[in-house]
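Chemist: sequence and predicted structure below; questions after.
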Amino acid sequence: MTGSAAALLPLALSLVWLIAANVIAMFPSRDKHWRVAYVLIAVGVPILGWATWESGPVVGLLLLAAGASILRWPVVFFWRWLRRQAG
C-alpha cells in the first residue's frame, strides 16, 4: 500500500466506529449501553492508536475528542474516579 492509502484505512475504520456508536446509541438498552460501551472502547482504542500513528497527533486528538463526546459517561465516571483516587 502507498503512504496515503495506508493512512486512509484507519480513518475509514474510525468513521465506521463513529457511525456504529451513534446508531447503537439510538436503540434502547436495559443497562444504559454500558456493555456496548466497553466493547466500543476495546475496539476503539486500537483504532485510535493506529489512526494517530498513521495520520499524526492532531488527527488522533480530534478522533479522541469525537470518541469521548460519544462515550461521555464512561469518561465522566473515569474522571470522577481519578479525582477520588487523588484526593
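Modeler: Noted; the coordinates are in hand.

Chemist: please make it C-alpha for all contacts and neighbour counts, starting now.
Modeler: Will do.

Chemist: for Arg30, give its distance to Arg80.
Modeler: 23 Å (CA to CA, to the nearest Å).

Chemist: in contact with the most centrally placed residue in the chain, which residues?
Modeler: What sits nearest the mean C-alpha location of the chain, by CA atoms, centre = their mean, is Gly67, with 3.6 Å. Each residue near Gly67 by CA atoms under 8 Å, 6 or more residues apart in numbering is listed here: Leu18.

Chemist: take this one as well and set it beside the first:
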Amino acid sequence: MISLSLTLACVWALVANILAMTPSRDFHWRNAYILITVGIPIVGFVAYQHGPWVGMLVLAGGCSVLRWPVIYLGRWLRRAGRNTPAE
C-alpha cells in the first residue's frame, strides 16, 4: 500500500514537470520558490513515515528537478565561505 507522503511526493513531481513545460516570463523562479516551499515539508513527511534513506531519495529527486536553485545556492555558499575573515 502506498502512503500519503509518497503520494504527495509523486503529485509534487508531476506538478513540477507540468510547470516546467509552461511558458514563464521570470524563467520559472516564482514557480521554483513555490515548489521549494511546498516540497520541504513533503520531504520531512516522507522521512518521518519511511525513514531518512527514503527521505534522502525524495530530496535528491527534488534537487534534480530544481537543479538551478541548488546550483545558485552552492555558488552563494562558496562565495560566502571565501569572504569570511581568517582567524
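Modeler: Sure, I can see it. Quick caveat: nothing in here was measured; it's all calculated off a predicted structure.

Chemist: quick TM-score on the pair, please.
Modeler: Superposed pair, TM-score by TM-score structural alignment, normalised by the length of the first structure: 0.91. Supporting alignment: 82 aligned residues with a CA RMSD of 1.1 Å.

Chemist: re earlier: more neighbours: which of Arg30 and Arg80 of the first structure?
Modeler: Arg80 (12 against 6; other CA atoms under 10 Å).

Chemist: what's that one aligned with over in the second structure?
Modeler: Alignment note (TM-score structural alignment): Arg80 of the first structure maps to Arg75 of the second structure.

Chemist: and its match, what does it touch?
Modeler: By CA under 8 Å, 6+ apart, Arg75 of the second structure has no neighbours at all.

Chemist: hmm, try it at 10 Å
Modeler: Arg75 of the second structure makes contacts with 69, 81, as judged by CA atoms under 10 Å, 6 or more residues apart in numbering.

Chemist: distance check, it against Ser3 of the second structure.
Modeler: 36 Å.

Chemist: again with Arg30 of the second structure
Modeler: The separation that Arg30 of the second structure has from Ser3 of the second structure, given CA to CA, amounts to 29 Å.

Chemist: repeat that for Thr37 of the second structure.
Modeler: With CA to CA as the criterion, Thr37 of the second structure and Ser3 of the second structure are 21 Å apart.

Chemist: can you tell me what Ala20 of the first structure aligns to in the second structure?
Modeler: So, by TM-score structural alignment, Ala20 of the first structure is matched to Val15.

Chemist: residues contacting its match?
Modeler: 9, 35 are the contacts of Val15 of the second structure under CA under 10 Å, 6+ apart.

Chemist: tell me which helix or strand comes right after the lengthiest helix in the first structure.
Modeler: Assignment by DSSP state H gives helix 3-26 as the longest helix of the first structure. Note on helix 3-26 of the first structure: by DSSP states H and E, the next helix or strand toward the C-terminus is helix 34-55.

Chemist: buried stuff in that following helix?
Modeler: Buried residues in helix 34-55 of the first structure, counted by 16 or more other CA atoms under 10 Å: 37, 40-41, 44, 47-52, 54-55.
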